[in-house]
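Q: Sequence plus predicted model, see below.
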Amino acid sequence: MRALMLRGNDLFVTEIERPAPGPDQVLARVRACGICGSDLHFARYAEDMLRVTRRADPAGWSAMDLAQGVVMGHEFVAEVVAAGPGAEAWTPGTRVVSVPVLPDPEAPQGVHSIGYSSRYPGAYGEYVIMAAPLLLRVPDGLPDRIAALTEPCAVALHAVRAAGPRPEDRVLIMGAGPIGLLTLLWLKREGVKHVAVSEPAAPRRGLAARLGADLTLDPATEDVTARLAAAGGPPPVVFECVGVPGTLQQAMDLVGRRGRVVVVGVCMTEDRLTPMLGILKHLSVQFVLGYTRAEFAEALAALADGRIDPAPMVTRTVTLAELPAVFRALGNPEDCKVIVEP
C-alpha cells in the first residue's frame, strides 16, 4: 500500500506492506485523515520530541524507530475491510473512528500509538489496523472530512472541561488554528458568553468570527492588552493554543489576577517565562493532554448531531502524493484544517 514515510529527516511517499489484523483487530481503509499540527512539528523536531517524551516516561513511544521509519496520521475515519479473530461483528463497509491506540499487553505502556509507532502505520497511508473494542460506528450522513475531526474535537473538549469556565467568564483563545477554533466552538456550546480570539493571520481571524468569536484581535498590529481592557478587562481564563516559544509568557501577561492559563499548544523547544509574574498574579497554569474515551465518543456525537459544526475550518483536501509539499509548507496560514483523502 502507499503511505507517507518519515525516515530520519526524509519525508516521502512509498510502498509498504499492507498490515494484517490480529485478534480483536480490524483492517480498515482510510477514507480521510486530518493533518495535525503535532505531525507537522514531529516531521521537523522528531528527535527533540522523542527525548522529551522519554524524559516524561522512559517507555514513551517505545515502538518508535526513526531509522526504520514511521507513518504518521492519527485523526482519521476509516472503513472496515477485514476482521481478525474475535472482531467479526465489524462487517466490511462499516465506517469507524477510534481513539488512536492499539492495546498490546506486551507493550511497556500497554498500548501502541497509531501514527507514532514504527510497528503499526498511521493514517497517512491507505490502510490502518484498529482495535475492535475501541471502535465507534460513524453515523450515516456525517461526511468523512468532518468525522475525521473527531480526534481534535475531543482534544478541545478535554481542554475546555479541564478549565471549567463559567458562562460569565471572559475567555481569550490565543491562536485560531484547528485546536483554537474547536476550543471556541466548545466554549460557545458550553454557554460562555464572551470569547475573544487572538490570531495574526487574517483568514483564520475571519474563521474565528464566522464560528462565533465575540472579539477577534490581531496581535501583530494591535495592542491586545488595550483591546481586552476595553472589552471588560483582563480575561480570567486564557487558552494558549499556539505552542511556539514566547506564547506562554504572553498568556501569563494577558490573563487577569488569580486567572488560569490552559496550555493546549505543544511547544517543541525550550521556552522562557518569568515565574515572579505568575507568583505576583497568583496564576494557575494547567497543561492538558489528549482526552478520555468518553470525551472522544461525546465529540463524535456532537459532530454527528450538529452541536459542533467545524465544516468551515476544512479549507483544503489533498492526496497522499501532495503530502510532502504540504509538510514542507509547515502550516500555511491561508489554510486551517487540511484533510488527506488517500
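A: Done, it's in.
Q: Please make it C-alpha for all contacts and neighbour counts, starting now.
A: Noted.
Q: Can you classify the most centrally placed residue in the chain as helix, strand or coil?
A: Nearest residue to the geometric centre of the chain (Cα atoms, centre = their mean): residue 152, 3.9 Å. Residue 152 carries the three-state label helix when classified by DSSP: H, G, I helix; E, B strand; the rest coil.
Q: End to end on stretch 111-130, go ahead and measure it.
A: Stretch 111-130 has an end-to-end distance of 12 Å (Cα to Cα, to the nearest Å).
Q: Contacts for it next, please.
A: With contact meaning Cα atoms under 8 Å, 6 or more residues apart in numbering, stretch 111-130 is reached by 1-4, 18-21, 25-30, 33, 61-66, 68-76, 98, 100-105, 320, 340, 342.
Q: this is the comparison structure:
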Amino acid sequence: MRAAIRRGPAIIVDDYELPPLQNGQVRVRTLHCGICGSDLHAVHHFEPFIDYGRRAGLLTGRIDPNKDVVLGHEFCAEIVEFGPNTEKTLKEGALVGAFAVNFDDKGAEGVGFSNRYPGGYAEYMVLTESMLLPVTNGCPSEQAALVEPMAVAVHAVNKADHGDSAYMVIGCGPIGLAIIAELKARGLGPVIASDFVAERRAIAERLGADVIVNPAEHDPHGHWIATGVPYGPTVYPRVQTQTKRAILFECVGVPGMLNALIDAAPRGAQIIIAGVCMAPDQIEPSMAINKELELKFVIAYSADEFRQTMHRVCEGELDVTPMISRIIGLDEVPATFEELLTQPRAAKVLVDPRR
C-alpha cells in the first residue's frame, strides 16, 4: 500500500507493508487523517520526542527513530476486514474512530507512533477492535477525523478551574482553535484570542472568540480590564477583592512563551499549558510566586473524554468544520509538512489517502 513515511528527518511517499491481522484486530481503510503538531515535531525532533516519551513511561518511548514510521493518529476510517477472534459488533463498511493504541502478543503499541503499526497517512491501518468507536448520525468522515484534536481541547478545558472567569487563548493553531470552540460550546467567556496569522484569527472569530488580537499590533493583555479581570499594579498584602479570574491557554509551545505569560498574566491567573515545547526552557519562579499563579500542564484525554467528544461531534453539538483549512492527498504530504513547519498559516489540514 502507499503511505507517507517518516524516513530519517524527512517525509517521503513510498510503499509500506501492512502487518497481518492478529487476534482481536481489524483492517480499515483510512478516509481522513489530520496533521497534528506532534507529527510535525516527530519529523526533525524525533530523538528528543522519543526520549521524553521513554522518561514519562509513554508508548512513544518504544519507537526506533532509525526505522520507518507512518505517522497519523487523528483519523476516521472504514472497516474492510476482521481478523481472528473478533466480535464483529460493527459491520464491514462501518465508519469508525479509535483510541490509537493496539494490543497484540507483544503488548500495547501506539498507532501512528510505532515501527509496526502505521497511522493514518497510509491507505490502510490495522486497529484493535475493542478500541473502535462508531461514527454515528451520518457524520462526515472529515468531521469525525477532528474528534481526536477536539478531545485534546476538551481535556484542556476540563483541567481549568472555571467560575467567574475570563479566558485568553495564545496561539490559534488547531488546538487553540479547538479550545475556543469548546469554551464557546459551554457558554464560557469572554474569550480573547491572540495569533499573528490573519487566517487563524478569522477562524477564531467564526468559532465565537469575543476579542481577536494581532499581537504584532496590540498587546492582548491590554484587554483584561475590559473583561472584568483586575490588571496592573496592586497592593500587597492584597486589599482588593478580585471579581474575575484570568485563565490562559498556552497553545504555542516555543521557548520563552511560558515565561512571557508568567510575566504578563494577571495576578492569581491560571495558565493551562497545551503547547508542546520540544526544547529546554527557563522560567522565573519568583515572578510566578509574586503573582500567585497556577500552572497546569496537559496532554491528550481520557477514554470518557474521547467517547463524549465523538458523540458531541457526531450529534452536531461541536461544529468543527471551520477548523478544516484544506484536504490533501498522500503526494502532497511532504510539501505540506514543510509548509506547516516553516510557514504555519493553516488551521487543520486533513490527509485523504484515497486521492
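A: Nice, I can see it. Every value quoted in this text rests on a predicted model; they were computed, and no experiment measured them.
Q: Mind checking the TM-score on these two?
A: Remark: TM-score between the superposed chains equals 0.94 [TM-score structural alignment, normalised by the length of structure 1]; 337 aligned residues with a Cα RMSD of 1.6 Å.
Q: Would you mind listing which of the contacts of stretch 111-130 of structure 1 are buried?
A: The neighbour count (16 or more other Cα atoms under 10 Å) marks 2-4, 18, 21, 25-30, 33, 61-66, 69-76, 98, 100-103, 320, 340, 342 as buried among the contacts of stretch 111-130 of structure 1.
Q: And the top helix by length along structure 1, how far out from the chain middle?
A: Across structure 1, the helix with the greatest residue count (assigned by DSSP state H) is helix 37-56. Computed by Cα atoms, centre = their mean, to the nearest Å, the chain-centroid distance of helix 37-56 of structure 1 equals 14 Å.
Q: Restricted to strands, list the buried ones among the contacts of stretch 111-130 of structure 1.
A: Per DSSP state E, strands hold the following members of those: 2-4, 25-30, 33, 75-76, 101-103, 340.
Q: Now for those: which two are most distant?
A: Spanning the widest gap among those are 103 and 340, at 25.7 Å by Cα to Cα.
Q: Map the residue nearest to the centre of structure 1 across to structure 2 for me.
A: Alignment note (TM-score structural alignment): residue 152 of structure 1 maps to residue 149 of structure 2.
Q: ok, that match touching residue 75?
A: No - when contacts are counted by Cα atoms under 8 Å, residue 149 of structure 2 is not listed as touching residue 75 (10.0 Å).
Q: For the match of residue 152 of structure 1, give me its contacts.
A: Counting by Cα under 8 Å, 6+ apart, residue 149 of structure 2 touches 74, 174-175, 178.
Q: try 10 Å this time
A: Contact analysis of residue 149 of structure 2 by Cα atoms under 10 Å, 6 or more residues apart in numbering lists 34-36, 73-75, 155, 174-175, 177-179, 300-301, 306, 309, 348.
Q: Then residue 199 of structure 1?
A: Counted by Cα under 10 Å, 6+ apart, residue 199 of structure 1 has contacts 173-177, 180, 205-206, 208, 216-220, 242.
Q: again, 6 Å this time
A: Taking Cα atoms under 6 Å, 6 or more residues apart in numbering, we find residue 199 of structure 1 in contact with 175-176, 205, 218.
Q: With adjacent residues omitted, what lies nearest to it?
A: Using Cα to Cα, 6 or more residues apart in numbering and skipping the chain neighbours, the partner closest in space to residue 199 of structure 1 is residue 175 (5.0 Å).
Q: Give the aligned equivalent of that neighbour in structure 2.
A: Taking TM-score structural alignment as the criterion, the aligned counterpart of residue 175 of structure 1 in structure 2 is residue 171.
Q: neighbours around its match, how many?
A: If you count neighbours by other Cα atoms under 10 Å, residue 171 of structure 2 ends up with 22.
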